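>>> Take this sequence and fold it.
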Amino acid sequence: MRALVVRAVDAPLRVEEIELPAPGPDEVRVSVRAAGVCHSDLSMVDGTLAPPYPLVLGHEAAGVVLAVGDAVTRVAPGAHVVLNWAPPCRSCWYCGRDEPWLCERTGSPSAPRGRTPAGEALHVTLGLGALAEEVVVPQAAVIPVPAELPFEAAALLGCAVLTGVGAVRRTARVAPGESVAVIGLGGVGLSVVAAARAAGADQVLAVDVSPTKKALAVAAGATDFLLADETLSRAVRERTAGRGVDHALECVGRSATIRTAWRATRRGGQVTVVGMGAKDDIVGLGALDIFHSARTLRSSVYGSSDPDRDVPELARAVLDGTLGSCGSPP
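This next block holds a predicted model:
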């Protein structure tokens, strides 16, 4: 079978033949039918997350179960599933607090699995390696979804949409009538835009460096589109009676855009960091500014979501028309 492999930092990506083991007692073999490319995959390629190489890329995917181990009860062959790159253990301290997105035993950047035909050991991204024709994963890493859900939509539910929608609903808890700025309009950011409008936000200011994102932002529900430049803070305040937005959700993962989100938010508002950054990219904020602004700064890991609960809910929303196939309203 074939997979997309990176062999060193910034090395060319190659489609290579690989070999995966047969499913163990608690494992599932899945035929991947659709997969997305997440910014985290790029962080694997450029070395930001410092994974071991050679590495099979990909963690945002959906497909059909081909085979299951003897102890598997969650799915059967033929089931349509979304892959979950952070399956919670359900037994650690955080899982016991109903915070499975902080599980102590999951979310490793990579895991050893599979070999090349020459016998060279491989690692797979976030335990999945989903940019491949097939994967072998623990049964906890597959979430059943309706067979009528298109694979292209199902794949995005496992990361971009779950992360973006969860950031709005469960982390920021955007309320009807509030104003929201969304900085960075990739798959996660567009999902944040759609979820903010669905939550009843009166203003959703979509921000990106590229003017080509405007049409996508408007289609997702943005009320305004702003270019990310030196005039951004002023432009946001001009649209919010001089105060700034109630919520700014940063979907890039860079110190510069986190500071931009901070400046765009009103006193007493909330900044939610959704994008994953580099460990040596330090955010500088003034101590007096932090005190005087009374803003809240927090992060949203995997949308503060429980994938086993939230992915099926999002799948139903896509099918009943309340959520578009890429996280935007129909």
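>>> Only C-alpha atoms from now on, for both contacts and neighbour counts.
Noted.
>>> could you pull out the strands for the stretch 51-200 of the chain?
For the stretch 51-200 of the chain, the strands defined by DSSP state E, counting those that start in this stretch cover 55-56, 60-68, 80-83, 110-115, 121-125, 134-138, 142-144, 179-183.
>>> Who are the packing partners of the longest one?
Right, the one you point to is strand 60-68. Under the contact criterion of 3 or more C-alpha pairs under 8 Å, 6 or more residues apart in numbering; DSSP states H and E, strand 60-68 touches strand 27-36, strand 80-83, helix 151-157.
>>> Just tell me which of the strands of the stretch 51-200 of the chain ends up closest to Arg316.
Among these, strand 142-144 comes nearest to Arg316, with 11.9 Å by C-alpha to C-alpha.
>>> From the chain's centroid, how far away is the closest one?
Distance, stretch centre to chain centre, for strand 142-144: 17 Å (C-alpha atoms, centre = their mean, to the nearest Å).
>>> and for it, what are the contacting residues?
Val75, Ala79, His80, Val81, Val82, Leu83, Asn84, Pro307, Asp308, Val311, Pro312 (C-alpha atoms under 8 Å, 6 or more residues apart in numbering).
>>> any idea how far the fifth one is from Val135?
When distance is defined by C-alpha to C-alpha, to the nearest Å, Val82 is 12 Å away from Val135.
>>> do the first one as well
When distances are taken as C-alpha to C-alpha, Val75 and Val135 turn out to be 15 Å apart.
>>> who's more crowded, these two?
Using other C-alpha atoms under 10 Å, the more surrounded residue of Val75 and Val135 is Val135, with 27 against 18.
>>> hang on, the more buried one packs against Gly127?
No. Val135 is not in contact with Gly127 according to C-alpha atoms under 8 Å; the separation is 9.5 Å.
>>> mind listing what Glu178 touches?
Taking C-alpha under 8 Å, 6+ apart, one finds Gly200, Ala201, Asp202, Gln203, Val245, Asp246, His247 in contact with Glu178.
>>> Now show me the structure for the sequence below, then we'll compare the two:
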Amino acid sequence: MKMIAAVMYEQGLPMPFAQSNPFLIEEVELEGPGEGEVLVEIRGAGLCHSDLSVLEGHRKRPLPVVGGHEGAGIVRELGRGVTGLTPGDHVAIAAVAGCGKCRLCLNGRPGICQVVSGARNEGMLATGHRRLRKLDGSRLNHYSGVSVYAQYAVVTPQALVKIDDSVPMDVAALFGCAIVTGAGAVFNSARVAPGESVAVLGLGGVGLTSVMAAREASAATIIGIDVLPGKFDLAKACGATHCFDARDPELVEKIKELTNGGVDHAFEVSGNLVAVDTAQKITVRGGQVVGVGVGKTTAMFNVNHLSWVSEERVLRGSFMGGGIPQRDIPRYVDLFLKDRLPVDKLLSEQLRFDQINEGFDKLAAGSVIRQVLLPHGNA
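Below is the predicted model:
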């Protein structure tokens, strides 16, 4: 079928993106689903900082590629052998789906499945196929195995999680990345316990979801940290008990005084190396730093070896929430419907295709939390 999609041909173009146009809006061809694949009509696709880092060239992708990894839609067609889904189902799209067979998947860690990640890194679906191409027949790559900046996508069923039809599609789009990542870091990776103290460094969509999840986990002290104080009112509405400017030269001392020596869990969500260092400094002895944000592929950070060992500090990575999307997303949707995880607060605006590059300018400037592309013009 022919459809409209946002195609990237070059990474690292200069800002403003509204002028350099890293995404070109084009008509492309999408083949129908093959064996073990599903056709989804995309009804919402989020603009994420991970996508921004790809635009900026910090993480390389095979080009040209149809962008987008955070989305939701409606199942339209099933390939041979697909079970558990029906045309008409509303689904969140989770880009971290695993193969379901390797030892990592069998141990409940599909997000770091080596089999699927290899195919995704080469611009293919988990099945090893490409279903996208330009009108002249030349190849287009899939982004993170999903490519949701398009009117339709062919994906594997492992990437789809059926959700309640009552969830608006612009909200549903967030569950595939921002929500599963931010909430999962708290519930799965850190396992925050009632009464503990938490700091979240970086108050974007993922960070604010971590704040909400920490409140749901009954953390006693929830500290939001960002370079943009304009985000603090929203952070407090999401559950933060205190907020601090990341540029405050007395930040570390203030947090240690507030928390009697440091927080139990520091979630570094921005992917900024200065914030990684701060997260280590504000964590109490025996506490843990949870790395959630991703930076440049070449980025390295330092750890004081003596304090790491003698103070029993934990450094933990949490990729896309460190859990199982098919288990976790329905739980998070249920919390949303009960107003215990009010993730609709993250929505800043809805976008048309012709606004996508400008949307990334706004994301880079920090003037928005989550924008959602509506490939068909309405949610």
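>>> TM-score of the superposition?
The pair, once superposed, lands on a TM-score of 0.95 when counted by TM-score structural alignment, normalised by the length of structure 1; 327 aligned residues with a C-alpha RMSD of 1.5 Å.
>>> circling back to that earlier point, export the helices and strands packed on strand 60-68 of structure 1 as TSV, with columns for mean neighbour count.
Output for these, formatted as TSV (neighbours: other C-alpha atoms under 10 Å):
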stretch	mean neighbour count
strand 27-36	23
strand 80-83	29
helix 151-157	26
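>>> need the ones you listed in JSON lines with distance to Gly177 of structure 1, can you?
Below are those laid out as JSON lines (distance: least, C-alpha to C-alpha, whole Å):
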{"stretch": "strand 27-36", "distance to Gly177 of structure 1": "33"}
{"stretch": "strand 80-83", "distance to Gly177 of structure 1": "33"}
{"stretch": "helix 151-157", "distance to Gly177 of structure 1": "27"}
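>>> which residue packs closest to the equivalent of Glu152 of structure 1 over in structure 2, ignoring adjacent ones?
The alignment partner of Glu152 of structure 1 in structure 2, by TM-score structural alignment, is Asp170. Leaving aside its chain neighbours, Asp170 of structure 2 sits nearest to Gly44 (5.2 Å; criterion: C-alpha to C-alpha, 6 or more residues apart in numbering).
>>> Next one: the aligned partner of that neighbour in structure 1 from Asp246 of structure 1, what distance?
By TM-score structural alignment, Gly44 of structure 2 lines up with Ala34 in structure 1. Distance, Ala34 of structure 1 to Asp246 of structure 1, by C-alpha to C-alpha: 36 Å.
>>> Also Ser328 of structure 1?
Ser328 of structure 1 sits 22 Å away from Asp246 of structure 1, going by C-alpha to C-alpha.
>>> And Pro21 of structure 1, by the same measure?
For Pro21 of structure 1, the distance to Asp246 of structure 1 - C-alpha to C-alpha - is 50 Å.
>>> what about those two, which has more around it?
Between Pro21 of structure 1 and Asp246, counting by other C-alpha under 10 Å, Asp246 is the more crowded of the two (25 against 11).
>>> did I read that right, the more buried one in a helix?
No. If the criterion is DSSP: H, G, I helix; E, B strand; the rest coil, then Asp246 of structure 1 is strand and not within a helix.
>>> What is the equivalent residue in structure 2 for Arg267 of structure 1?
Using TM-score structural alignment, Arg267 of structure 1 lines up with Arg285 in structure 2.
>>> With Gly253 of structure 1 instead?
In structure 2, Gly253 of structure 1 lines up with Gly271, judged by TM-score structural alignment.
>>> Excluding residues flanking it in the chain, which one is nearest that match?
Gly293 is the one closest to Gly271 of structure 2 (C-alpha to C-alpha, 6+ apart), at 4.1 Å.
>>> wait, is the one you found part of a helix?
No. Under three-state DSSP, Gly293 of structure 2 sits outside any helix and is assigned coil.
>>> Hmm, Ala275 and it touching each other?
No. With contacts counted by C-alpha under 8 Å, Gly293 of structure 2 stays clear of Ala275, the gap being 10.2 Å.
>>> so what's in contact with those two at the same time?
Glu268.
>>> So which of these two has more stuff around it?
Taking neighbours as other C-alpha under 10 Å, Gly293 of structure 2 and Ala275 compare with Gly293 leading, 24 against 19.
>>> tell me the contacts of that one?
Contacts for Gly293 of structure 2 (C-alpha under 8 Å, 6+ apart) come out as Glu268, Val269, Ser270, Gly271, Asn272.
>>> Looking at those, state which has the most neighbours.
Counting neighbours by other C-alpha under 10 Å, Glu268 leads the contacts of Gly293 of structure 2 with 29 neighbours.
>>> Just to check, that one is in contact with Gln280?
No. If you go by C-alpha under 8 Å, Glu268 of structure 2 and Gln280 don't touch, sitting 9.4 Å apart.
>>> which residues are common contacts for these two?
Val289.
>>> Val303 of structure 2 and Lys2 of structure 2, how far apart?
Going from Val303 of structure 2 to Lys2 of structure 2 by C-alpha to C-alpha gives 51 Å.
>>> Same drill for those two, tell me which one is more crowded.
Lys2 (14 against 11).
>>> What is the equivalent residue in structure 2 for Arg197 of structure 1?
Counting by TM-score structural alignment, Arg197 of structure 1 corresponds to Arg215 in structure 2.
>>> Not counting sequence-adjacent ones, nearest residue to that match?
Per C-alpha to C-alpha, 6+ apart, closest to Arg215 of structure 2 is Gly239, 5.7 Å.
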